[in-house]
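Chemist: Please find the sequence and the predicted model below.
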Amino acid sequence: MAIKVAIFLLASFILVTTRVSSDLEEALAQAAPVAGHPGVAPAHAPAQAPPPHKIVDTKECFGVCKGRCSLHSRPNLCGRACMTCCSVCKCVPAGTAGNRETCGTCYTDWQTHGNRTNKCP
């Protein structure tokens, strides 16, 4: 009798693990489509950065920098750095964070007095 129970438990365990692994394989197949397969879009297409705000007159910097630094933890500090970068580089990246590379090397390579490369927000 004990042998029958052991065989039943072993068979049940094998059945359950087989079903779980096949569900996992189906989920992975749906999440990661074949890259070269036509008609199938990649799961996570890289998002393109919005275009930066090109500045013609330095008077435009105030409004653009105010929007850029609106969510910053220290908006006054961010605004001062942004105004400096805007007046020299004539560009402010779109959005409240990131996208720094859209303004070019003037914006991305400018260093602080401590030689840190993140002067411009």
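Modeler: Nice, I can see it. Numbering: from 1, shown residues only.
Chemist: switch to C-alpha atoms for all contacts and neighbour counts from now on
Modeler: Noted.
Chemist: Okay, residue 98 and residue 27: tell me how far apart.
Modeler: 33 Å (C-alpha to C-alpha, to the nearest Å).
Chemist: Tell me, how many residues neighbour residue 109?
Modeler: 15 (other C-alpha atoms under 10 Å).
Chemist: Quick check: which helices or strands does the helix or strand that contains residue 66 pack against?
Modeler: Using DSSP states H and E, residue 66 sits within helix 61-68. Counting contacts by 3 or more C-alpha pairs under 8 Å, 6 or more residues apart in numbering; DSSP states H and E, helix 61-68 packs against helix 75-89, strand 91-92.
Chemist: and the comparison structure, right after this:
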Amino acid sequence: MNYKKSVTFFFLFALLTFSFILFPATAAPGGRRGMRAYCGSRCRGRCAKAGFQDRCLKYCGICCRECKCVPSGTFGNKHQCPCYRDMRSSKGKPKCP
């Protein structure tokens, strides 16, 4: 009986160890890769109708990485993300599209 418990414990410990190796923390949604994917998809939607998409994507990405949110839609709705709304350029104008 004691042998079965030790084998079970070893198996669970090995499974937990391998899960940390196979799924590192950087691949988690809160990690760097997860945030990059989140910001990329949200900013593509936000900048879909922008006249200068490359510039829109650049600034939206900067704002998203810092604020960790992007307002829904292609324009407006900045009340959904106060940090995004309140970021300003060096000239005092809104930084985020």
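Modeler: On my side now, so go ahead. Predicted model, so just to flag it, every value in this text is computed and none were measured.
Chemist: And the TM-score between these chains?
Modeler: A TM-score of 0.62 describes the superposed chains when it is computed by TM-score structural alignment, normalised by the length of structure 2; 65 aligned residues with a C-alpha RMSD of 1.4 Å.
Chemist: can you list the helices and strands packed on helix 61-68 of structure 1 in TSV and add distance to residue 66 of structure 1?
Modeler: Shown next, in TSV, are the helices and strands packed on helix 61-68 of structure 1 (distance: least, C-alpha to C-alpha, whole Å):
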stretch	distance to residue 66 of structure 1
helix 75-89	6
strand 91-92	11
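Chemist: Tell me which of those is the most buried.
Modeler: Greatest average neighbour count among the helices and strands packed on helix 61-68 of structure 1 goes to strand 91-92 (a mean of 26), per mean count of other C-alpha atoms under 10 Å.
Chemist: so where in structure 2 does that one end up aligned?
Modeler: With TM-score structural alignment applied, strand 91-92 of structure 1 matches the range 69-70 in structure 2.
Chemist: The spatially most central residue of structure 2 and residue 82 of structure 2, how far apart?
Modeler: Taking C-alpha atoms, centre = their mean, the centroid of structure 2 lies closest to residue 35, which sits 2.0 Å from it. Taking C-alpha to C-alpha as the measure, residue 35 of structure 2 falls 18 Å from residue 82 of structure 2.
Chemist: From what I see, residue 57 of structure 2 and residue 48 are in contact.
Modeler: No - under the criterion of C-alpha atoms under 8 Å, residue 57 of structure 2 is not in contact with residue 48, lying 9.3 Å apart.
Chemist: Grab the nearest non-local neighbour of whichever residue in structure 2 pairs up with residue 81 of structure 1.
Modeler: Aligning on TM-score structural alignment places residue 81 of structure 1 opposite residue 59 in structure 2. In this structure, residue 59 of structure 2 finds its nearest non-sequential neighbour in residue 96, 5.9 Å apart by C-alpha to C-alpha, 6 or more residues apart in numbering.
Chemist: dump the residue contacts of the one you found.
Modeler: 59, 60, 63, 84, 85, 87, 88 (C-alpha atoms under 8 Å, 6 or more residues apart in numbering).
Chemist: so which of those residues comes closest to residue 7 of structure 2?
Modeler: When these are compared for distance to residue 7 of structure 2 (C-alpha to C-alpha), residue 63 wins out at 50.4 Å.
Chemist: Please name the residues that touch that closest one.
Modeler: By C-alpha under 8 Å, 6+ apart, residue 63 of structure 2 lies in contact with 70, 84, 87, 95, 96.
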